[in-house]
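[1] have a look at this fold, sequence not included:
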């Protein structure tokens, strides 16, 4: 096992090592996930939080440190300093990069056992140990040529709801801006959503939005007043809805218009998948998204403490949304 404090150090070591089977696998991982590695480099510069990257055989494990509320899903507070296996940004991607599930699980567990204190693996695509869940992710699988075809494929009640939301949003002006033009007003709107989130993690500084090569869309009324901001990024065949910002008093109609804008854009730009992120399960499922289960592991290096955590593991687990929505006619 090797550890690195920056992605550039990790890349340099991989590229300078002898090209055996393990090294070739690591190079393939870096190439396949080049966009995420770029994101991690920007986060090192703008959101420094004890990032450390582990190479275990032919897998890469991304970690960072933060103070975490272990009882988030119970709406209670029990905060503890933890090493997180995951991306240091509120995205649903796992911090485990491996060629297959077996090697990813083995590498993650080696890193977890190495830590003496509390370690939390977030958003893993498969179970490491136990059955605890974190927030599900919601993905729109695009099989439509255009937005009208999407609407016509919906059952009538869901289509009426979407058209009603669009009607309520008449007059909203969506306009793309440069990352360098991300202002304190845009950042205030983003922070407004973070601060009222039921499941808060980190709050990114304004420098991240100004530095990262993303698609930023501001939303204004016809009178020119700024009411919302969207941050999107394409990763290969997937459009990712990274962040949004708006004030609570703007209401659910505005948020639903933001979701519909993202789906419309993803369809029109030809993406195969639109990653709509976690939270707001009902709103996203009613638009035709599918649920991706995400797993959670809480582990402590002290055997006594870890035994207590195992017995209480259900308290850390997310309760899934249980309503079935049959959005499409076929």
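    Cool, got the structure. Not measured: the values here are computed from a predicted model.
[2] hey, let's count contacts and neighbours off CA atoms from now on
    Will do.
[3] need the contact list for the closest residue to residue 255 other than its chain neighbours.
    Distances taken as Cα to Cα, 6 or more residues apart in numbering place residue 246 nearest to residue 255, at 8.0 Å, with adjacent residues excluded. Under the criterion of Cα atoms under 8 Å, 6 or more residues apart in numbering, the contact list for residue 246 reads 189, 190, 192, 193, 227, 228, 229, 255.
[4] helix or strand right after the strand or helix carrying the fifth one?
    Using DSSP states H and E, the secondary-structure element containing residue 227 is strand 226-235. Toward the C-terminus, strand 226-235 is succeeded by strand 238-246 as the next helix or strand (DSSP H and E).
[5] what's the angle between that next one and strand 226-235?
    160 degrees (axes from the mean of the first three to the mean of the last three Cα atoms, to 10 degrees).
[6] now strand 238-246, how far from the chain's geometric center?
    9 Å (Cα atoms, centre = their mean, to the nearest Å).
[7] for whichever helix or strand comes after it, packing partners?
    Sequence order places helix 251-268 as the next helix or strand after strand 238-246, per DSSP H and E. Applying 3 or more Cα pairs under 8 Å, 6 or more residues apart in numbering; DSSP states H and E, one finds that helix 251-268 contacts helix 147-153, helix 156-168, strand 238-246, strand 273-278.
[8] can we see that at 7 Å?
    helix 147-153, helix 156-168 (3 or more Cα pairs under 7 Å, 6 or more residues apart in numbering; DSSP states H and E).
[9] what's the closest of these to residue 212?
    helix 147-153 (28.7 Å; Cα to Cα).
[10] pull the residues that contact that closest one.
    If you take Cα atoms under 7 Å, 6 or more residues apart in numbering as the criterion, helix 147-153 is touched by 144, 159, 264, 267, 268, 328, 329.
[11] now with 8 Å, please.
    For helix 147-153, contacts defined as Cα under 8 Å, 6+ apart pick out 144, 159, 264, 267, 268, 328, 329, 330.
[12] before we move on, back to that, please indicate which of the contacts of residue 246 are buried?
    189, 190, 192, 193, 227, 228, 229, 255 (16 or more other Cα atoms under 10 Å).
[13] just give me the closest of the residues you listed to residue 10.
    Nearest to residue 10 out of the buried ones among the contacts of residue 246 is residue 190 (Cα to Cα; 31.8 Å).
[14] does the closest one touch residue 227 like I think?
    No. Assessed by Cα atoms under 8 Å, residue 190 is found out of contact with residue 227, at 10.8 Å.
[15] second structure follows, compare the two:
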């Protein structure tokens, strides 16, 4: 079997069958083209062909990150990232799983410097790379078909907690629209969150949000015309993905804005007849208290220089995400 690697500088050159290999919208050409235009970070796109047929593909980009970000130690390094160039938990590799190891091993021969592969669902390349745990994403499989069924499925203490959270938003108004309505005020609240976040990879510019396609929508909350919070979700078949949000931190605790944002996403999911919510990879305690369950993600580091690779191995405790959270028992047992 003849295997050929092709490398492209733009998603416009990708094989027309690329999307057929994708598992989520974030892996598809339309979204990759949006990021290539509005979030440029030297993206390059790899395709693997077996006997002329496209069987796998992935994306690599260049970014300066804090290598010890999970240890909260400033440690900026320029890294070649095998990943989607935006902070979502969808794996960056598509196609036939049996071919992933070969594609990744070939990329390690081509790319130079420190290489980070992120948000995989399992380990690859075994001892050739440093496989580590990264932030899990949080998935909520919705019980029932409406909000009333969800609330009825909650244990009493969590149902009471939800009512108290909702009361904080008494008198708050919401507006849902397409993302072309994304404003400077929205962006300023996004930046407030990014300044507080210790695990960010990149900061998106405003144009990314304003140009999101019609399967994305933004919901904004106001109190007396003051913007409290907002969230963007993406509809992908029966899954609703939380994309990003913004928060007025001065008013967050008074209005329980973060939890009400999560509650709004759940209500949104029922309204769109979604079966699953992917809440993303941060604030796992808050999200599991609404019934979300941790879904593990893996990453790996590599450098072809043995000394540097050895130093990475010695630093694994500083690099790896080590926090372990238990899934609380949010829902009543069903006999």
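    Cool, the structure landed. Since the model is a prediction, treat every value here as computed from it, not as a measurement.
[16] is it possible to export the buried ones among the contacts of residue 246 of the first structure to TSV including distance to residue 123 of the first structure?
    Converted to TSV, those look like this (distance: Cα to Cα, whole Å):
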residue	distance to residue 123 of the first structure
189	26
190	22
192	24
193	21
227	31
228	27
229	25
255	24
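[17] of the contacts of residue 246 of the first structure, which ones are shared with the second structure?
    Retained in the second structure by both residues aligned by TM-score structural alignment, their matches' Cα atoms under 8 Å are the following of these: 189, 190, 192, 193, 227, 228, 229, 255.
[18] before we move on, the earlier item: of all the helices and strands packed on helix 251-268 of the first structure, which lies closest to residue 130 of the first structure?
    Using Cα to Cα, the nearest of those to residue 130 of the first structure is helix 156-168, at 36.9 Å.
[19] give me the mean deviation of the closest one from the second structure.
    Taken against the second structure, helix 156-168 of the first structure registers an average deviation of 0.8 Å after superposition, with mean Cα distance after the TM-score superposition for the first structure.
[20] tell me how far the helix or strand that that helix is followed by is from the chain's mean position?
    Using DSSP H and E, the helix or strand that follows helix 156-168 of the first structure towards the C-terminus is strand 173-177. Strand 173-177 of the first structure has its C-alpha centroid displaced from the chain centroid by 23 Å (Cα atoms, centre = their mean).
[21] next, the angle strand 226-235 makes with strand 173-177 of the first structure.
    Using the same axes, to 10 degrees: strand 173-177 of the first structure against strand 226-235 is 50 degrees.
[22] before we move on, the earlier item: can you add mean neighbour count and distance to residue 59 of the first structure and give the helices and strands packed on helix 251-268 of the first structure back as TSV?
    Below are those laid out as TSV (neighbours: other Cα atoms under 10 Å; distance: least, Cα to Cα, whole Å):
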stretch	mean neighbour count	distance to residue 59 of the first structure
helix 147-153	15	39
helix 156-168	15	43
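[23] can you say which of those helices is nearest to residue 61 of the first structure?
    Among these, if distance is taken as Cα to Cα, the winner is helix 147-153, at 38.1 Å.
[24] average offset between the closest one and the second structure?
    Its aligned residues in the second structure lie a mean 0.7 Å from helix 147-153 of the first structure after superposition (mean Cα distance after the TM-score superposition for the first structure).
[25] ok so, going back, residue 219 of the first structure: which of the kept ones among the contacts of residue 246 of the first structure is nearest?
    For these, the nearest to residue 219 of the first structure is residue 228 (4.9 Å; Cα to Cα).
[26] the equivalent of the closest one over in the second structure: what's it in contact with?
    Per TM-score structural alignment, the equivalent position to residue 228 of the first structure in the second structure is residue 229. With contacts defined as Cα under 8 Å, 6+ apart, residue 229 of the second structure is in contact with 189, 220, 221, 222, 245, 246, 247, 248, 257, 258, 261.
[27] report the two of these separated the most.
    Put simply, by Cα to Cα the two of the contacts of residue 229 of the second structure set farthest apart are 222 and 245, 14.3 Å from each other.
[28] ok, those two, which is more surrounded?
    residue 245 (22 against 16; other Cα atoms under 10 Å).
[29] residues touching the more buried one, list them.
    190, 193, 229, 230, 231, 232 are the contacts of residue 245 of the second structure under Cα under 8 Å, 6+ apart.
[30] element containing the counterpart of residue 20 of the second structure in the first structure?
    In the first structure, residue 20 of the second structure lines up with residue 28, judged by TM-score structural alignment. If you go by DSSP H and E, residue 28 of the first structure is part of helix 21-32.
[31] what does residue 191 of the first structure give?
    Per DSSP H and E: helix 184-195 holds residue 191 of the first structure.
[32] that helix to strand 226-235, inter-axis angle?
    Here the directions of helix 184-195 of the first structure and strand 226-235 differ by 80 degrees (the same axes, to 10 degrees).
[33] which non-adjacent residue is nearest residue 76 of the second structure?
    residue 66 (4.3 Å).
[34] equivalent analysis for residue 14 of the second structure, please.
    That would be residue 8: by Cα to Cα, 6+ apart, it lies 7.3 Å from residue 14 of the second structure.
[35] one more: residue 22 of the second structure?
    residue 94 (5.4 Å).
[36] start to end distance for stretch 208-228 of the first structure?
    Using Cα to Cα, to the nearest Å, the end-to-end distance of stretch 208-228 of the first structure comes to 18 Å.
[37] give me the buried positions along that stretch.
    Buried, per 16+ other Cα under 10 Å, within stretch 208-228 of the first structure: 208-210, 212-220, 226-228.
[38] shouldn't residue 104 of the first structure be in contact with residue 57?
    No. With contact defined as Cα under 8 Å, residue 104 of the first structure does not reach residue 57; the gap is 9.8 Å.
[39] and those two? which has more neighbours close in?
    residue 104 (24 against 17).
[40] check contacts around the residue nearest to residue 76 of the second structure.
    Counting by Cα under 8 Å, 6+ apart, residue 66 of the second structure touches 73, 74, 75, 76, 77.
[41] same check on residue 114 of the first structure?
    residue 301.
[42] now check the second structure for the residue matching residue 258 of the first structure.
    Using TM-score structural alignment, residue 258 of the first structure sits opposite residue 261 in the second structure.
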